[in-house]
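**Student:** okay, predicted coordinates and the sequence, questions at the end:
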Amino acid sequence: MAMAPVASLPATGTRRCPPPLRAGIGWRQPHYGALLRERPALGFLEVHAENFFGDGGAPLALLREARAHYPVSLHGVGLALGSAAGVDEWHLARLARLVEQIDPLLVSDHACFARVGGADGALHAADLLPLPYHAESLAVLAGNVQRVQDRLRRRLLVENLSAYITLAGSDRDEPAFLVDLARRTGCGLLVDVNNLYVNALNAQRAGHGGDPLAACIAWLDAMPADCVGEIHLAGHSALEDIVIDDHGSRVCEDVWTLYAHAVARFGAVPSLIEWDTGVPELAVLLQEARRADAVLATAPVRHETWPEAA
């Protein structure tokens, strides 16, 4: 049975024309001080929400200071939205409190399984594990997404995974599964084009896929533009027998090609440079963000997805 979208979600097309778009960057600890001192021109900052769940203290004070100068996006890694055990109430309560304190531009998490219940309490995996794409897992995911949106009173964005195994039992492909989720709950989708490329490269290595770029473009072409609320860009590492989504290098040329295709298809949605391991100087992230800016400048503006300039 289809669930009604969250009543408080804004209607599309009602926001007045925004200023020229800029990409954002993931704001990590090595750049806390430099960014607040330099205040470079950026569309927004994105942080991992769980890093700011504490009661006050320096982290929250820093985030409040950043929020005074930039829109902030809260990107979670712990809701475990695809888990039949449900969303952890403590985690959701902390997230709801942070949303109230920061008033973020966007709130997002992943289409993953990570949590199981048991006689001794719930167990949480230290990873984002993939889901099979079938009706039962969709029902679980949709129910948890709806619960989060009802609690936060805002639209949640759900990200596609880089997955290193394929679970049996799927009756649809990933784009159809995610679109079904968006239509059922009113959530948006966070399209990580690096994740798409990593999955396509690994499929090719395993003998299950053809040209990786063509596979990713087909994925993007299967996604309705109105479902997409954000795009992520990152680097990856190619090992001997697997490609790892490690967010530890510059965006590769093929992923830039996919990003240009995504922007042409989806419009100028908020776009983020992620860099989580081997974090370089801030200037390197800003160079990557400027390249994304140039791509965004070629796209039609989608009025409903971008905030006023900070």
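**Tutor:** Everything's here; your move.

**Student:** from here on, just use CA atoms for contacts and neighbour counts.
**Tutor:** Fine.

**Student:** can you get me a residue count around Ala283?
**Tutor:** Using other Cα atoms under 10 Å, Ala283 has 12 other residues around it.

**Student:** how much space separates it from Ala135?
**Tutor:** Computed as Cα to Cα, to the nearest Å, the Ala283 to Ala135 distance reads 45 Å.

**Student:** state the three-state secondary structure for the nearest residue to Leu161 once chain neighbours are set aside.
**Tutor:** Among residues not flanking Leu161 along the chain, Asn195 sits closest, at 6.1 Å (Cα to Cα, 6 or more residues apart in numbering). Three-state assignment for Asn195 (DSSP: H, G, I helix; E, B strand; the rest coil): helix.

**Student:** put this next to the first one:
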Amino acid sequence: MSRLASDRIVGVGLRSPHVQQVLAEQPRVGWLEIHSENYFVTASPARQQLRALASHYPISCHGIGLSLGSADPLDTQHLSQLKQLVDEVDPIAVSDHLSWSSVDGQFFNDLLPLPYTEEALELFCQKVSQVQDYLGRQMLIENPSSYLSFSHSTIPEWEFLHQVQQRTGCGLLLDLNNIYVSGFNHGFDCDKYIAAFDADAVKEIHLAGFTIKQVDGGEIWIDTHSQPVSEPVWQLYQRWVQQHGAVPTLIEWDLDIPPLPVLLTEARKAELIIKQEAKHGQVIT
């Protein structure tokens, strides 16, 4: 992510309803994040559009299909397609999730939580190292949002992720909305979670909105990416920038996708926080 200029620090997630408008209007935005798997087919119209976009904007490749926490071996075809995409686009970052989504080659339409045990840690680290070796570059691992936990977990999630970073040399993609959502669902302190990491290892931040669902007389918070960023998450972000300076920041919006100007307005909010803190002496990293 160090290739971004200081005035291009905030990006948005590129989703299909906005592609033609972004191509035609080339709005002011620092960078674009794609879901890698949507662009695997070399001769597809989507890949052709990506080539055009990459001539105007830095691109980040965010994956959802490596299933790094699964006991299944890595999918060699998936890895090959990812490497071909990465080699062609030369993205500013390649990322995936602290999760799993496959068993015996069958994939689920979700990013599922891991049991936080030493055995799972060793397996996950092996997968991350294999992917980094294959791609010939560092990847970023994103912290999950979750709604249940395993009773036999022995390692706090933040320590598990910290150990993944330390053992593999990967970078961290810190999703502040995921931390806020999971903090409510599991009862942990968001600031304690964030403080567990070496700030220099955090190469990207995600900001998004969530949905509250009523269940059995209580409520659960769900990371839907279907709302504006909540005020408490903005406050988490401002504290991060105050303490550590700005890192490349993404606005995500995946469901109930609004008109592009709404998404860009959220990006401007992040830019404003960065500018305000820069006046107080913080340095953009």
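**Tutor:** That came through, no problem. For clarity, every value in this text was computed on a predicted model and none was experimentally measured.

**Student:** counterpart of the residue nearest to Leu161 of the first structure over in the second structure?
**Tutor:** If you follow Asn195 of the first structure across to the second structure using TM-score structural alignment, you land on Asn178.

**Student:** Ala262 of the first structure too?
**Tutor:** Under TM-score structural alignment, Ala262 of the first structure pairs with Trp240 in the second structure.

**Student:** ok but its match is inside a helix, no?
**Tutor:** Yes: counting by three-state DSSP, Trp240 of the second structure is part of a helix.

**Student:** spit out the contact partners of it.
**Tutor:** Ala246 (Cα atoms under 8 Å, 6 or more residues apart in numbering).

**Student:** ok, it to Gln282 of the second structure distance?
**Tutor:** Counting by Cα to Cα, the gap from Trp240 of the second structure to Gln282 of the second structure is 11 Å.

**Student:** what of Cys170 of the second structure?
**Tutor:** 25 Å.

**Student:** what's the burial count for Gln204 of the first structure?
**Tutor:** Gln204 of the first structure has 15 neighbouring residues, counting by other Cα under 10 Å.

**Student:** and Ala218 of the first structure, by the same measure?
**Tutor:** Neighbour tally, Ala218 of the first structure, other Cα under 10 Å: 12.

**Student:** quick one: the strands in the stretch 151-285 of the second structure?
**Tutor:** 171-175, 202-207, 211-215, 218-222, 249-251 (DSSP state E, counting those that start in this stretch).

**Student:** out of these, the one nearest Gly63 of the second structure is which?
**Tutor:** strand 171-175 (12.0 Å; Cα to Cα).

**Student:** give me the residues contacting the closest one.
**Tutor:** Contacts of strand 171-175 of the second structure (Cα under 8 Å, 6+ apart): 95, 138-144, 165, 201-207.

**Student:** same question, stretch 75-94 of the second structure
**Tutor:** Contacts for stretch 75-94 of the second structure (Cα under 8 Å, 6+ apart): 1-4, 36-37, 39-41, 51, 54, 58-63, 65-66, 131, 134-135, 138-140.

**Student:** just the buried ones among those residues, please.
**Tutor:** Buried by 16 or more other Cα atoms under 10 Å: 1, 4, 36-37, 39-40, 54, 58-63, 65-66, 131, 135, 138-140, out of the contacts of stretch 75-94 of the second structure.

**Student:** out of the residues you listed, which sit inside helices?
**Tutor:** 54, 131, 135 (DSSP state H).

**Student:** quick one: which of these is nearest His225 of the second structure?
**Tutor:** Ala54 (24.4 Å).

**Student:** residue in the first structure matching the closest one?
**Tutor:** Under TM-score structural alignment, Ala54 of the second structure pairs with Arg67 in the first structure.

**Student:** what segments of the stretch 51-200 of the first structure are strands?
**Tutor:** 72-75, 106-110, 113-116, 123-129, 157-159, 188-192.
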